[in-house]
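# prediction below, plus the sequence it came from.
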Amino acid sequence: MISVKPVGMQGKWQERFAQSQPLMLEVGSGKGKFITEMAAAHPELNFIALELQEVAIAYVLRKQVELELPNLQLILGDGANLTEYFAPEEVTGVYLNFSDPWPKTRNEKRRLTYKSFLDQYKAIMAKDGVLQFKTDNQGLFEYSLVSMNNYGMKFDMVSLDLHNDPKIEGNIETEYEHKFSSKGSRIYQLIGRY
């Protein structure tokens, strides 16, 4: 269920699932609330949870086993290595949820919406693929909008207050999203395409 050595799996991920279906990837899955609920709600899609921390991926594995999710696979790995894990156009969608904002300028290259990461998402994403980004951090959201716009991405949706946006239906929350929104924090979301 957990792929600890995903290198060499490029183009072969569908073999790990019961059915060949569009493949959705969450980079930085944390404890897995979002990805396991997405997999349960959307059996017509296949999902991969990618997480760098062993303790966090263990939580995802426990939820996957409890919920018996045949459409979810896990990777213990680094989001900076996506082109080593996936073939070109293998992924239909990428989720970036409540990523570390890395607020200091010297750490800009670590932000998951920095151009080197956008290069990787584009390389593995299908032509009609989408990137969904959610955060409570206004500075990171503004940075990400500019970064993606400068990269040439088009936006299907931009919400400056996701939980009070009447256009949004069926939002599945992450652990951090639930925590921050319950304290009154505004949640930002965008959906973009290459």
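Arrived safely, thanks for sending.
# C-alpha from now on. contacts and neighbour counts both.
Will do.
# helix, strand or coil for residue 100?
At residue 100 the chain is in coil, as set by DSSP: H, G, I helix; E, B strand; the rest coil.
# can you tell me the closest non-neighbouring residue to it?
Nearest residue to residue 100, sequence neighbours excluded (Cα to Cα, 6 or more residues apart in numbering): residue 111, at 7.0 Å.
# same question, residue 163
residue 187 (6.7 Å).
# who are the contact partners of that neighbour?
Shown in contact with residue 187 (Cα atoms under 8 Å, 6 or more residues apart in numbering): 134-137, 160-163, 177, 180-181.
# what do you get if the cut-off is 6 Å, keeping everything else the same?
135-136, 161-162 (Cα atoms under 6 Å, 6 or more residues apart in numbering).
# buried subset of the residues you listed, written for ChimeraX?
Buried members of the contacts of residue 187, defined by 16 or more other Cα atoms under 10 Å, are picked up in ChimeraX with:
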select :135,136,162
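# use this one as the comparison:
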Amino acid sequence: MRLRGRKGILEALESQPELVILQPEQHKGRWHELFGNGKPIYVELGMGKGKFISEMSWLYREEANFIGVDMYDELIRRGAEKARKLWNEQAGTEPQNLRLARFNIEALENVFAPDELERVYLNFSDPWPKSKHARRRLTHYNFVDKYRSVLNERGQIHFKTDSTSLFEFSLNSFSDMGLQMRNITLDLHREGPAENNVMTEYESKFVSRGMPIYRCEVLIGPAALEAHRQQLEAVRKKPVPAAEV
């Protein structure tokens, strides 16, 4: 993928260090210090033009901190522009709980320390359809191992795609690793826009064409697994309503 950015793009990114992080490895183990609070940190790996991470940062501004990750200067620029516009329209302020970090996802463990993140979002990642490129898919076990190394006890992976083949590959990958999945859907918006779902640019386009969106959540941390177990147990013990006569 090649992106042609505007002239002076690097200088533009360097001029906004409060939002754009160009040397994220310097913050490894200290991201909470950067945000100035102990709220959970949610990261989108491959944020594209930044619609999802910008809207999430605004909607959940009281609950969490957000980091959008991409390796391209032009996408970081667009994401920063989108985030500033959204926050200014909503509150007349700069983004408070959002950072946009430029780095290759291969270097994830160099940027985040063990237990530093609580959630990883993988939204419409490149499906790399040729089998010889399987190791490049962001749900390949090599990448999933990286996510597990930086997620905390409540850690989760939330995954969305329009690619049937990538979804099948991902479910198999998660299953082969013995990971607990939940909320698996083969058509997220079958009955209309899904509740509490923030769409990416790609997602909006695909849904407008009537294409199905595949989604699942993967529970990584022991606290996340225990909460899921308790939820299932509560449902199991819930009395079954008597049949109407």
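Great, that's in hand. This one's a predicted model, so the numbers in the text were calculated from it and none came from an experiment.
# thinking again about what came up before, from the contacts of residue 187 of structure 1, pick the one nearest residue 94 of structure 1.
The nearest member of the contacts of residue 187 of structure 1 to residue 94 of structure 1, counting by Cα to Cα, is residue 135 at 14.5 Å.
# what residue of structure 2 matches up with the residue nearest to residue 163 of structure 1?
Matched by TM-score structural alignment, residue 187 of structure 1 corresponds to residue 213 in structure 2.
# skipping adjacent residues, who's closest to the counterpart of residue 53 of structure 1 in structure 2 in space?
The criterion is TM-score structural alignment: under it, residue 53 of structure 1 has residue 72 as its aligned partner in structure 2. In space, residue 72 of structure 2 comes closest to residue 102 once its chain neighbours are excluded; the distance is 6.9 Å by Cα to Cα, 6+ apart.
# that neighbour: how many residues sit nearby?
Neighbourhood size, residue 102 of structure 2 [other Cα atoms under 10 Å]: 20.
# to which residue of structure 1 is it aligned?
By TM-score structural alignment, residue 102 of structure 2 lines up with residue 76.
# follow-up on the earlier one: for residue 135 of structure 2, see how far away the match of residue 53 of structure 1 is.
In this view, residue 72 of structure 2 and residue 135 of structure 2 are 21 Å apart by Cα to Cα, to the nearest Å.
# neighbour count winner among these two?
Between residue 72 of structure 2 and residue 135, residue 72 has the larger neighbour count (other Cα under 10 Å), namely 19 against 13.
# could you pull out the strands in structure 1 for me?
In structure 1, the segments counted as strands under DSSP state E are 2-3, 23-27, 46-51, 72-76, 91-97, 125-135, 154-159, 188-193.
# most packed of those strands?
strand 46-51 (a mean of 26; mean count of other Cα atoms under 10 Å).
# that one vs structure 2, average distance?
Compared with structure 2 after the fit, strand 46-51 of structure 1 shows a mean deviation of 0.3 Å (mean Cα distance after the TM-score superposition for structure 1).
# ok, residues contacting that strand?
By Cα under 6 Å, 6+ apart, the surrounding residues in contact with strand 46-51 of structure 1 are 21-29, 71-77.
# between the residues you listed, which sits nearest residue 93 of structure 1?
The closest of the contacts of strand 46-51 of structure 1, once distances to residue 93 of structure 1 are taken by Cα to Cα, is residue 24, at 4.7 Å.
# quick one: residues contacting the alignment partner in structure 2 of residue 156 of structure 1.
In structure 2, the residue matched to residue 156 of structure 1 (TM-score structural alignment) is residue 182. Residue 182 of structure 2 makes contact with residue 217, according to Cα under 6 Å, 6+ apart.
# one more time with 10 Å, if that's ok
Shown in contact with residue 182 of structure 2 (Cα atoms under 10 Å, 6 or more residues apart in numbering): 158, 215-219, 228.
# gap between residue 125 of structure 2 and residue 82 of structure 2?
20 Å.
# what's the answer for residue 105 of structure 2, then?
Per Cα to Cα, residue 105 of structure 2 is found 22 Å from residue 82 of structure 2.
# repeat that for residue 151 of structure 2.
27 Å.
# do the same with residue 35 of structure 2
Distance, residue 35 of structure 2 to residue 82 of structure 2, using Cα to Cα: 20 Å.
# repeat for residue 176 of structure 2
With distances defined as Cα to Cα, the gap from residue 176 of structure 2 to residue 82 of structure 2 amounts to 38 Å.
# which one's more surrounded, the two?
Each of residue 176 of structure 2 and residue 82 has its neighbours counted (other Cα under 10 Å); residue 82 has more, 18 against 10.
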